[in-house]
Structure formats: C-alpha cells, structure tokens
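K.L.:
Sequence isn't available, so here's the structure alone:
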C-alpha cells in the first residue's frame, strides 16, 4: 500500500512510475527469487558477459590466417577495455549530475541490495554490461546478440532491485554503446598490430592464433591451402 501511495504521489513522471511498476514486482515474488535476482543483478550477469567474451576469444583464435586472427582477437580484447573506459567516463558524469538513489527520494520501494550510497545516474552496471555486449557484437554477431540480451537483463535487474531509475539504465546503455562503437576503429588500429606481434612469438602465440584448430576447420570444409595458412608464423618467416 505504501508503494501504491508513493507511486500516486509521483504524479505524471514516467520514470518514477516505471520504477514503481518494475520494483513492485517484488511484492509478488518469493524471498528466494529476490535473493537470486540480487546475485544475478549484482554479479551474475557481469560474470556471464565475461564468459561470453572468453567464448568469443576462443573462437577468434581459430581463423585461417594470423592476420584474420589478430584482427578478430583485437576486437574481442576491446570489449573489457571498452567497459573500463565507459566506467571511467561515467565518473565525472555522476559527480556532475549528483542524482540520489531512488530509495532516498521515494518511499515504498523494496531495496534488495544495501550499502548503495553513491549517486544513481548513470548506472555503472548497465554501462559495463552494454559496453561488453556492444563490443562483442562488433567482434561476433551471434555471440553479440547474447551479450546484448544479457545487458538488457542487467538493466531490468537494477530497476527491479530498487537501486536505479529506468533512465539511469537507459543512460548507461547509451554511454556503453557510444564508447564501444565510436572508439572501436581506433582500438582496432592500436590493438591489431599488438595482437599480430604476439601471434608471431613462441609461447604466447596461441593467445592470438591456434594454427591446429584453424587447419582442422579448413580441412573440414575442404578449403584449399589449409596447410599453408596453418603453418606457424615463425616457420613461414624462416622459409622466407
């Protein structure tokens, strides 16, 4: 009842109304579900996105040539870097806007996570999640849809948990996407030569390129020249 009264007092503000609608779902959920959502929204989805990035990296190594593998791995490496850059960009935004957490200004909310005393806009979790999802989408379309889906779920969880307004999440989505996409060409130009250089080394080369896996993939579809493209880079250099 307190939540309903608070929602009515919010007037025509759609941001606050949607906050109460989503957070109000906790009134009908069991305690164990709220605890699961607390873990998923705070840690679980970000962990899932890290696993998606690792999965994407594992596949990027299996390109037919070192050049293709280096550019693909560079795109994957940009994903966590994009998330870090986006969060750094958010630091001055939060300090400038200084928006309090919703439960500090509105009564009747069910808050599933305690200790959130910093500012609310923009959501760090939504920013990181969408930056990871958008960057993975650039590297791998199929896995990118998985990443974007997880990012949207992260945004829903933050509102469901009562720690963010919907506009906090939307702002995080916009910031994460902007950083991941706008800086992607620059990141590729800087990271691809580094990845190519690592691919030509001895022990660390498999971080960038897996010739055995590339040869197996090429042989499975009967592509000509599979053996030449799968030669270790150092052997090709010696032959030259």
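P.N.:
Nice, I can see it. This structure is a prediction, so every number in the text was calculated from the model and none was measured.
K.L.:
drop to CA atoms for contacts and neighbour counts, all remaining ones
P.N.:
Noted.
K.L.:
ranges for the helices of the chain?
P.N.:
2-9, 14-23, 31-39, 45-60, 66-97, 102-105, 124-139, 141-160, 166-182, 184-199, 211-220, 226-229, 233-239 (DSSP state H).
K.L.:
Please identify the most buried of these.
P.N.:
helix 124-139 (a mean of 29; mean count of other Cα atoms under 10 Å).
K.L.:
What is that helix packed up against?
P.N.:
helix 45-60, helix 66-97, helix 141-160, helix 166-182 (3 or more Cα pairs under 8 Å, 6 or more residues apart in numbering; DSSP states H and E).
K.L.:
Nearest to residue 107 among the ones you listed would be which one?
P.N.:
helix 141-160 (14.8 Å; Cα to Cα).
K.L.:
Put this next to the first one:
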C-alpha cells in the first residue's frame, strides 16, 4: 500500500463525503492483501470487460437486424463522446484527488497533482457502456449495470476517488450516453440500409 500525500484544500474546504472516503480506505487498509489485489486488478483492467461487451453486443446484433447492428456499431463512438465530455468536466471543475488532500493510506499510488478527480472517468466509461447496451442488448446490459457500479466502488476502495466523483461519473456516463444513443437510434435505419448495399454489409448483417 502507498501512503497518500497529505495536503489541505484551499481555505479549509472539506467535502461532505470525506468521512465516507476515509472509512472505505481504512477498511481497504485493514483488508486481506488478496482482496486489495483483486479490487485493484478490477479497478485497473476492468474496463477491458466493458470493451468486450460492446464487441459482443455488435456480434450478437448482426443476425437480428441491420438497424440494431448499426446502433451497436455507433455505441463505441457514443462512449468516446461521453469520455470527451467527462474530460472537459474534469478540466472545468479541477478537483484534486482525495489522496492528495486527506491524511489516509491508499491501496494504489496517488495520482499526481493536476490529475483531476471529478468526475471519475472509469465510472463514466463503465456507465456509458451500460447505457448503450440498454439500447442494443438487454441481456448484456444486465451484466454491465452491476459491473459499472462495481467499477465505481473500486475507485473509492483503491483511494483514487471520492464517492461523489463516482456518483457524478455514473450519472454523466449514463445520461450523456443515453441521450446520444436515443439520437443515434433515429439515424440507424437509413445508415444500415445504405451500408447493406455496400461491401460493408457484413458489419450490419450476418451472411
């Protein structure tokens, strides 16, 4: 485990969930090493699962109809756009990491100063994927939704984020992706029909 760098927030500010953050990191500090390792691995590499779910959703959509497959193809672009929104929010809000502002011990090394905390990009991406799957594959969405919550919780456990970073990240990811997918759904039928007449037809229909 790595001790975070203690520092004070400007003007003595404190977040309402400081206590919850320190309680979680204290439990993590006292937990078995194997559990911290498992959570850390999930926190670091779990996003690959969400990428695999996007790919699986597209693959499963191909036999079911070109419009749904075209929407599944749009999903990664929606997730990317949601990430851009999240990055912009980080630059605007400029919240330091909790491990930079509180006296606590964290499972993972604290990110450097200026690596902003709010919202959690991991939570944003996980929630965005879950939201797109609600449009393209409800079966996979049933796996992605709890996995997104688990991803967000893991970011607090390892000490990288306040709980409110994660909550806002989940809300931003789900809200932006839902709105973009709702808009994309209206365009998928003509796009799919056009692709179906080209060499790219296998992208939207199984042959």
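P.N.:
Ah, there it is. Remember, predicted model here, so these are calculated numbers, not experimental data.
K.L.:
TM-score for these two?
P.N.:
In this superposition the chains share a TM-score of 0.85, using TM-score structural alignment, normalised by the length of the second structure; 196 aligned residues with a Cα RMSD of 2.3 Å.
K.L.:
sorry, back to before: now the helices and strands packed on helix 124-139 of the first structure as TSV including distance to residue 132 of the first structure?
P.N.:
Listed next are these as TSV, based on distance: least, Cα to Cα, whole Å:
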stretch	distance to residue 132 of the first structure
helix 45-60	7
helix 66-97	5
helix 141-160	7
helix 166-182	8
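K.L.:
and residue 128 of the first structure, which of those is closest to it?
P.N.:
Once these are compared by Cα to Cα, helix 66-97 is nearest, at 4.7 Å.
K.L.:
ok now that closest one, how far from the chain's centre?
P.N.:
9 Å (Cα atoms, centre = their mean, to the nearest Å).
K.L.:
So what angle separates the directions of that helix and helix 184-199?
P.N.:
130 degrees (axes from the mean of the first three to the mean of the last three Cα atoms, to 10 degrees).
K.L.:
Stretch 217-226 of the first structure corresponds to what range in the second structure?
P.N.:
Mapped onto the second structure using TM-score structural alignment, stretch 217-226 of the first structure spans no residues at all.
K.L.:
whereabouts in the first structure does stretch 79-93 of the second structure align?
P.N.:
Using TM-score structural alignment, stretch 79-93 of the second structure pairs with 83-97 in the first structure.
K.L.:
so how much does that stretch differ from the second structure once superposed?
P.N.:
Compared with the second structure after fitting, stretch 83-97 of the first structure deviates on average by 1.5 Å (mean Cα distance after the TM-score superposition for the first structure).
K.L.:
residues touching the residue sitting nearest the centre point of the first structure, list them.
P.N.:
Per Cα atoms, centre = their mean, the C-alpha nearest to the average position across the first structure is that of residue 132, at 2.2 Å. Residues in contact with residue 132 of the first structure (Cα atoms under 8 Å, 6 or more residues apart in numbering) are 49, 53, 79-80, 82-83, 147, 176, 180.
K.L.:
Export the residues you listed as a markdown table, with columns for distance to residue 197 of the first structure.
P.N.:
Putting the contacts of residue 132 of the first structure into a markdown table (distance: Cα to Cα, whole Å) gives the following:
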| residue | distance to residue 197 of the first structure |
| --- | --- |
| 49 | 27 |
| 53 | 21 |
| 79 | 20 |
| 80 | 20 |
| 82 | 22 |
| 83 | 24 |
| 147 | 29 |
| 176 | 29 |
| 180 | 24 |
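K.L.:
Could you single out the nearest of these to residue 219 of the first structure?
P.N.:
Among those, and counting by Cα to Cα, the member closest to residue 219 of the first structure is residue 53, at 26.5 Å.
K.L.:
ok, residues contacting stretch 97-109 of the first structure?
P.N.:
With Cα under 8 Å, 6+ apart as the criterion, stretch 97-109 of the first structure contacts 2-4, 6, 20, 23-24, 111, 116-121, 162-165.
K.L.:
Now check the residue nearest to the centre of the first structure against the second structure: what is it aligned to?
P.N.:
Aligned partner of residue 132 of the first structure by TM-score structural alignment: residue 129.
K.L.:
With residue 158 of the first structure instead?
P.N.:
By TM-score structural alignment, residue 158 of the first structure lines up with residue 155.
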